[in-house]
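In: build the 3D model from these lines:
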Amino acid sequence: MTWKSDIEGAMALIAPHVLRTPVLTHAGLGLPYPVELKLEQVQHSGSFKARGAFNTLLSKPVPASGLVAASGGNHGAAVAYAAAQLGHRARIYVPEIAGPAKISLIRDQGADLVVVPGAYANALEMAKEYEVETGAMQIHAYDAPETVQGQGTVLLEWEEQGLQADTVLIAVGGGGLIGGALAWLQGRRKVVAVEPASARTLNAALETGPDTEVEVSGIAANSLGARKIGRICHGLAVQHGVQSVLVSDQAIATAQRTLWTAARQLVEPAGATALAALQSGAYTPQPGEKVAVLVCGGNIAPDPFQAG
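Out: Next comes the predicted model:
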C-alpha cells in the first residue's frame, strides 16, 4: 500500500469538509519543557474521526440503504455528521457506556441511533447484522484503509503547520489514529502509543499477538475501549517499533484538568491521555528531546452547558 500518496489523496478529498485544527506550543503544563499540542478536539463533531468518515464516504459509492457504523461515541458522531453533510442515511449503534453526552451528539446529527447493552463489541456485532440485512455500507471505526488514510491527514497537516517534535505521543483505542500517524510518518519521528492501564489493547497485542482481546474499563473506555486492536495498526506498530506505555485513570484525570486550568482546553479523558504519559512519567523524554501531544477528542461528559 502506498500510504504517502493515499494520505495525500485523502487530504485533497476531505479538505473542503474538515477543519484545519490549530496547534500551539505550551510551556505551562506542569512539565520542565514545552510541549507542542495539536488540538483535534475542535474538529467537526469533536474529534479527529471526521477525517476518516469523510474520506470513506468520498472514496466509494454509498448504496441507497445508506451507512451503518458501530461506535463508542466519537466515530458515530463523525459518521452521523459526515452523512448529514453529504446527504446520506446513517444507522449508528453505540454501547450504553458511550454516555449521554455522546449519545445526544449523535442523535442531534440526525442519524438513526440504536443504543446497545454492553460494550463496543456488542454494538459492532449488531452493526454487522444490519449491514448483512440491508446492504448498508459499514464504516469501520478504525480498521479499514480509508479510515486510517483519513486519520493520517492529521500528521500530514501538522507537519505542514511546522511540527518540530522528535517524538509524538498519541492515545490509542482501536488504532485508527496512531495507525494513520505511523503510515504518514514512516519512521521519520518517534511515535509513542499511550493507553489507559484499564484498556491496554495495543500494549497486550504487542506482547501476545494481534488476535489478543482484553477487558476494558475506566474513565476513557467510551473512546479508548476497543477490546481488540486493528490489524492495520498492529502491523504498522510492529513495523515501526512503537513504544507502548500505560497510564492510570488518575493520571488521565489530572492531565484533563491541567489542559483546562493551564491552557483553557476542555477535553474528554481520551483527549488528555497522551499528555498523562508525560505528566505521570510513563514516558520521560531524553535531554533535549522535543515532544508533541495529539489532543484527540473534546466530547466531555457530562456536557458542561447542558441544562439541569
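In: hey, let's count contacts and neighbours off CA atoms from now on
Out: Will do.
In: what about the closest residue to Val247 other than its chain neighbours, how many residues nearby?
Out: In space, Val247 comes closest to Pro196 once its chain neighbours are excluded; the distance is 4.9 Å by C-alpha to C-alpha, 6 or more residues apart in numbering. Neighbours of Pro196 under the rule other C-alpha atoms under 10 Å: 33.
In: cool, and Glu8?
Out: Around Glu8 there are 17 other residues, counting by other C-alpha under 10 Å.
In: count the residues that sit near Thr273.
Out: Other residues near Thr273 come to 34 when the count uses other C-alpha under 10 Å.
In: following up with a second sequence; could you model it the same way so I can compare the two?
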Amino acid sequence: MDWQGEIAAARSRIRGHARVTPVARLTLGGHDIEVKLEQMQLTGSFKARGAFNTLLSVDVPAAGVVAASGGNHGAAVGFAAAALGHPAHIFVPEVAGPAKIAVIERSGATCHVVPGLYADALEAARAHEAETGAMQVHAYDAVPTVAGQGTCFAEWDAQGLEADTVLVAVGGGGLIAGALAHWAGRRKVVAVEPRLSRALHAALEAGEPVDVPVSGVGANALGAKRIGSIAFELARGMEAVVVEDAAILEAQRVLWQEARQLVEPAGACALAGLLSGAYRPAPGERVAVLVCGANPAPDPLG
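Out: From the prediction side, this is the model:
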C-alpha cells in the first residue's frame, strides 16, 4: 500500500472541508510537551477527516451513507454527508449517551439508537446497508478512513512538529493506523489504550485481532470490540501502553485546569499515558500528544 500517496491525495481532497487544527507548546502536569488540539476539528474529533475523504473519493449512491458509531464517527459522517448533499443514517449503541447522540442529530443525519455496544450498532448498520443499498462508512478499518486520519499527522509535520515521540489514543485503530502509515518508522508513535478497552493490546499479545470486553470511561469513543486489521498490520512491534480510568479522568482534569481545554475522556487518553507514567520518556526525549475528542457527556453547555 502506498500510504504516503493515499495520505497526500486525502490532504488535497479534504482541503477546504476539514479544519486545520492548532498546535501549542504547553506545560501539563509538569511535562513540557507539544500538543495538537485536534478536538477543535469539525464535530469535535479527528473523525471528520476520514469521513470527508471517504465521501469525496467515491460516487455515493442515491440511498446515501450509513455508519455505526460510538458517537464521534457518526457525527462526522452525518456532518460530511450533509455538507456534500447526501442522506445519512447513523446507528449508535446506547452507551454513546445523550450528548453524542445530540451531536449526531444536529449534524442532519437520521440517528438510530441500538441496545448494546458498538458491535450491535455495526450489525444494525450492515443490515441497513443490505436492505437499502446505502454505502457503509466504516469507523476505522478502511483505507480512505485511515488515509483521512493520516492527514492529521501530515498536517502536524507541516506545522513544524519537532518531537521524537507522539502519543496517540487507540480505540478501533483508525487514528493510530493513520499515524503509523504517515510516519512509517520516521518518528516514534506510542499507542495508549484504556485498560478496560484494550483491543490493540489483546491483538498484539495474541498475534492476531481478537474480541475483548469493553467498558470504562472511554468506552463510547475507544470501545471497539476488536482492533481493525489495517491498524493491526501497521502496529506489529510498536510500543503500546495501557492506562487506568482514574488516570484518564485526571488527564481530562489537567487539560481543563491547566490549559482550559474541555475534552471527553477519550480525548485525554493519550495524555494520561504520559502523566500517569505508563510511558516514561528517556532523558532529553521530546514528546508530543494528540488530543483527539471534545464531546464530553454530559455536554456542559448543551
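In: excluding its backbone neighbours, what's nearest the residue positioned nearest the centre of the first structure?
Out: Centroid check for the first structure by C-alpha atoms, centre = their mean gives Leu177 as the closest residue, at 5.1 Å. Spatial nearest neighbour of Leu177 of the first structure, excluding adjacent residues (C-alpha to C-alpha, 6+ apart): Gln151 at 5.3 Å.
In: give the equivalent position in the second structure for the residue nearest to the centre of the first structure.
Out: If you follow Leu177 of the first structure across to the second structure using TM-score structural alignment, you land on Leu175.
In: touching, that match and Thr151? I think so.
Out: No: Leu175 of the second structure sits out of contact with Thr151 when judged by C-alpha atoms under 8 Å, with a separation of 10.0 Å.
In: mind listing the strands for the second structure?
Out: Ranges of strands in the second structure, per DSSP state E, are 23-28, 31-37, 65-68, 88-93, 110-114, 135-136, 165-169, 188-194, 239-243, 287-291.
In: what sits against Leu26 of the second structure?
Out: The contact partners of Leu26 of the second structure, taken as C-alpha atoms under 8 Å, 6 or more residues apart in numbering, are 32-35, 259.
In: mind checking which of those are buried?
Out: Listed as buried from the contacts of Leu26 of the second structure are 33-35; burial here means 16 or more other C-alpha atoms under 10 Å.
In: tell me how many other residues crowd Gly30 of the second structure.
Out: Gly30 of the second structure has 8 neighbours, counted by other C-alpha under 10 Å.
In: which stretch of the second structure lines up against stretch 250-269 of the first structure?
Out: Using TM-score structural alignment, stretch 250-269 of the first structure pairs with 246-265 in the second structure.
In: check which residues of the matching stretch are buried.
Out: Using 16+ other C-alpha under 10 Å as the test for burial, stretch 246-265 of the second structure gives 247-255, 261-265.
In: map Tyr93 of the first structure across to the second structure for me.
Out: The alignment partner of Tyr93 of the first structure in the second structure, by TM-score structural alignment, is Phe91.
In: quick one: its match from Asn72 of the second structure, how far?
Out: According to C-alpha to C-alpha, to the nearest Å, Phe91 of the second structure and Asn72 of the second structure sit 12 Å apart.
In: do the same with Glu244 of the second structure
Out: Note on Glu244 of the second structure: its distance to Asn72 of the second structure, by C-alpha to C-alpha, is 22 Å.
In: more crowded one of those two?
Out: Using other C-alpha under 10 Å, the more surrounded residue of Glu244 of the second structure and Asn72 is Asn72, with 27 against 18.
In: so who does the counterpart of the more buried one in the first structure touch?
Out: The pairwise alignment with the first structure assigns Asn72 of the second structure to Asn74, based on TM-score structural alignment. Asn74 of the first structure makes contact with 45-47, 49, 102, 223, 297, 299, according to C-alpha under 8 Å, 6+ apart.
In: so which of the residues you listed wins on neighbours?
Out: Counting neighbours by other C-alpha under 10 Å, Lys49 comes out on top of these with 29 neighbours.
In: please verify my assumption that that residue contacts Tyr81.
Out: No: using C-alpha under 8 Å, Lys49 of the first structure makes no contact with Tyr81, being 10.3 Å away.
In: about what we covered before: how about the contacts of Leu26 of the second structure in CSV, adding distance to Cys269 of the second structure?
Out: Supplementary listing: these in CSV, determined by distance: C-alpha to C-alpha, whole Å:
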residue, distance to Cys269 of the second structure
Asp32, 17
Ile33, 15
Glu34, 15
Val35, 13
Ala259, 16
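In: still on that earlier bit, in a markdown table, list the contacts of Asn74 of the first structure along with distance to Arg20 of the first structure.
Out: Below are the contacts of Asn74 of the first structure laid out as a markdown table (distance: C-alpha to C-alpha, whole Å):
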| residue | distance to Arg20 of the first structure |
| --- | --- |
| Ser45 | 14 |
| Gly46 | 13 |
| Ser47 | 12 |
| Lys49 | 13 |
| Lys102 | 23 |
| Ser223 | 22 |
| Gly297 | 15 |
| Asn299 | 18 |
